[in-house]
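Undergrad: How does the following fold in three dimensions:
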Amino acid sequence: MVSIDVWNASVDFPIFEAKSRSLKKLVLGKVGGKIATETKIPIIEALHDISISLKEGDRVGLVGHNGAGKSTLLRLLSGIYEPTRGSSRIVGKVAPVFDLGVGMDPEISGFENIIIRGLFLGMSRKQMEQRVDDIAEFTELGDYLSMPLRTYSTGMRVRLALGVVTSIDPEILLLDEGIGAVDAAFLNKARDRLVDLVKRSGLLVFASHSDEFLMELCNSAIWMDEGKVKMHGSLREVLTAYKGKDPYENLSPEMLERLGEAPAFAGNGGGDNG
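TA: So this is what the prediction gives:
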């Protein structure tokens, strides 16, 4: 059974030869947390004393302002970052989707990139070859799939990347925000595949600023602030505390109808406030 456990974990980044405060601000904006100045070498405290326990079936949203530590936490949960202090344990194969373009080569065709990107996400070549036709149909890219990726517009690249990502069968899916840059009709089509992807995954952690995406994909949430877990509970409770108002109250009838089948209404989920 898949699981993620983190015990009192912190992640620090030393800034060597920092010439000015502007450099420290630049790095701080990338990873979140606070700057420690007790030592001669400035330290970015990107995550501080994180303790969470996630199990199979959890669908967890990460909320917080830019620089709060959401992306750094995802990289800790994926094993990309090791805790500077504390410890973590991951049971299951992780599919980290932090940048839709990672693992794609601009000099090779869309068809070839489908295989390469799938391998990057932990699938076998045979598995991806079986999915090529489905991905091609979903992307609606037609003959462009035989052309080099460098000839694609940004929206076309996102279509291809989403097609690959939503075709995999992950045990642990770690999904960062950045889904967009496509037309509204295609985004709605992608939403349906994302919901199906989440249903197939054993465990989901999803960082996003979109309340609607969080409501569709998650049933619990973690509020990150200055590299710390400020609150962990049901999605509605955490979003209400974070936003200062209940975001569910002003949903359109169409959105409410969508959420009637979504994981957010399958149960409260979540954990303890912290």
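
Undergrad: CA only for contacts and neighbour counts going forward, please
TA: Will do.

Undergrad: Please, which helix or strand holds residue 53?
TA: If you go by DSSP states H and E, residue 53 is part of strand 43-55.

Undergrad: how big is the angle separating the helix or strand following that strand from strand 43-55?
TA: Tracing the chain past strand 43-55, the next element assigned as helix or strand by DSSP H and E is strand 59-63. With axes from the mean of the first three to the mean of the last three Cα atoms, to 10 degrees defining the directions, strand 59-63 sits at 160 degrees from strand 43-55.

Undergrad: Now tell me what touches strand 59-63 from outside.
TA: 70, 203-209, 214, 217-224, 235, 239, 242, 263, 270 (Cα atoms under 8 Å, 6 or more residues apart in numbering).

Undergrad: Give me the nearest residue to residue 89, chain neighbours excluded.
TA: residue 5 (5.2 Å; Cα to Cα, 6 or more residues apart in numbering).

Undergrad: That neighbour: neighbour count?
TA: Counted by other Cα atoms under 10 Å, the residues lying close to residue 5 total 15.

Undergrad: ok, it - contacts?
TA: 51-54, 88-90.

Undergrad: Please settle this for me: is residue 136 part of a helix?
TA: Yes - according to DSSP: H, G, I helix; E, B strand; the rest coil, residue 136 belongs to a helix.

Undergrad: In this structure it contacts residue 143, no?
TA: No - with contact defined as Cα atoms under 8 Å, residue 136 does not count as touching residue 143 (9.8 Å).

Undergrad: And the helices in this structure, which stretches?
TA: Using DSSP state H, the helices of the chain run over 21-31, 70-78, 110-120, 125-139, 154-165, 184-200, 211-217, 235-243, 253-259.

Undergrad: this one as well, want them side by side:
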Amino acid sequence: MAYLEFKNVTVQYPVYNSRSMSLRNQLVRISTGGRIESEAGHISIVTALKGVSFTLNDGDAVALVGHNGAGKSTMLRTMAGVYTPIAGQVVRTGRVATVLELGAGMDPELSGYENIVRMGMLMGMSMREIRGRTQEIEDFTQLGNFLQLPVRTYSSGMSTRLMFAVATSTQPDILLVDEIFGMGDAEFQAKAKQRMESLIKSVGIFVFASHNNDLIKAYCNRFFRLEHGVVHEISRVDID
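TA: This is a model prediction of the structure:
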């Protein structure tokens, strides 16, 4: 069973080299989407999420909407356990998989095969699981013998294929996805979309941060709008 709950969650982080009387501070506020709560010297404390509460259960497919920097990525990372709240509690039941920053944990000096193992372990997979899925990952990437070479020799498209294949190789209970459908060439986008749709149907809870309203309405049945660290649940008709 999948379950995810935020209990009055607040997330803050420091932004360095920012002065209160400078234009840079205004840019920090705009780009992070959070609230600058306090300042000391060259450090500003940004509240990215403030007192957020909600409950997700099996069957919930949630869209996170809002302007760039509204806090969508922070929300996903807090759901995943990457960010720790300074207040409140996050309760999770079930295995979590993320498609956030593709390539998190990838080492360009290692081969493609070695990175499959590295990224798989960072995602919580056992060596047995990784070995069992390597052939499927290899087939999806269509990289062939390039998987034996260091990733630093790959083109950006080749790296994307490998990163996406590993990130979507698990069978989670909770799937957290940042906007990724515009990556790669047209052929790969079609394969990636088909793979994602199959994965979405298999999970208990799906959370998707996106600016694509057509995809949001196609995949989601609940909608959260983020603005300056505050979250409001809205209806489908409120999606612009």
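
Undergrad: so what number do they get for TM-score?
TA: Here the superposed chains carry a TM-score of 0.88, computed using TM-score structural alignment, normalised by the length of the second structure; 238 aligned residues with a Cα RMSD of 2.3 Å.

Undergrad: residues in the second structure aligned with the strand holding residue 53 of the first structure?
TA: With TM-score structural alignment applied, strand 43-55 of the first structure matches the range 45-57 in the second structure.

Undergrad: now do stretch 195-203 of the first structure
TA: Going by TM-score structural alignment, stretch 195-203 of the first structure sits over residues 197-205 in the second structure.

Undergrad: repeat for stretch 113-131 of the first structure
TA: Under TM-score structural alignment, the match for stretch 113-131 of the first structure is residues 115-133.

Undergrad: Give me the nearest residue to the residue nearest to the spatial centre of the second structure, chain neighbours excluded.
TA: With distances taken as Cα atoms, centre = their mean, residue 100 lies nearest the centre of the second structure, 2.8 Å away. Distance criterion Cα to Cα, 6+ apart; nearest residue to residue 100 of the second structure, sequence neighbours excluded, is residue 178 at 4.9 Å.

Undergrad: how near is that neighbour to residue 132 of the second structure?
TA: Going from residue 178 of the second structure to residue 132 of the second structure by Cα to Cα, to the nearest Å gives 26 Å.

Undergrad: The two: which is more packed in?
TA: residue 178 (20 against 11).

Undergrad: residues touching the aligned residue in the first structure for that one, list them.
TA: When the first structure is aligned by TM-score structural alignment, residue 178 of the second structure is paired with residue 176. Residues near residue 176 of the first structure by Cα under 8 Å, 6+ apart: 71, 74, 97-99, 206-208.

Undergrad: likewise residue 211 of the second structure?
TA: 65-66, 179.

Undergrad: Residue 109 of the second structure: which of those is nearest?
TA: Nearest to residue 109 of the second structure among the contacts of residue 211 of the second structure is residue 179, at 27.0 Å by Cα to Cα.

Undergrad: was I right about the closest one contacting residue 207?
TA: No - assessed by Cα under 8 Å, residue 179 of the second structure is found out of contact with residue 207, at 10.8 Å.

Undergrad: And those two? Which one has more around it.
TA: Shown here are residue 179 of the second structure and residue 207; by other Cα under 10 Å, residue 207 has more neighbours (26 against 15).

Undergrad: follow-up on the earlier one: closest one to residue 147 of the first structure among the helices of the first structure?
TA: Per Cα to Cα, nearest to residue 147 of the first structure of the helices of the first structure: helix 110-120, 6.4 Å.

Undergrad: what packs against that closest one?
TA: Helices and strands touching helix 110-120 of the first structure, by 3 or more Cα pairs under 8 Å, 6 or more residues apart in numbering; DSSP states H and E, are helix 125-139, helix 154-165.

Undergrad: same thing but 7 Å
TA: helix 125-139 (3 or more Cα pairs under 7 Å, 6 or more residues apart in numbering; DSSP states H and E).

Undergrad: Please compute how far the helix it packs on lies from its chain's middle.
TA: Relative to its chain's centre, helix 125-139 of the first structure lies at 23 Å (Cα atoms, centre = their mean, to the nearest Å).

Undergrad: How about residues contacting that helix?
TA: 115, 118-119, 159-160, 163-164 (Cα atoms under 7 Å, 6 or more residues apart in numbering).
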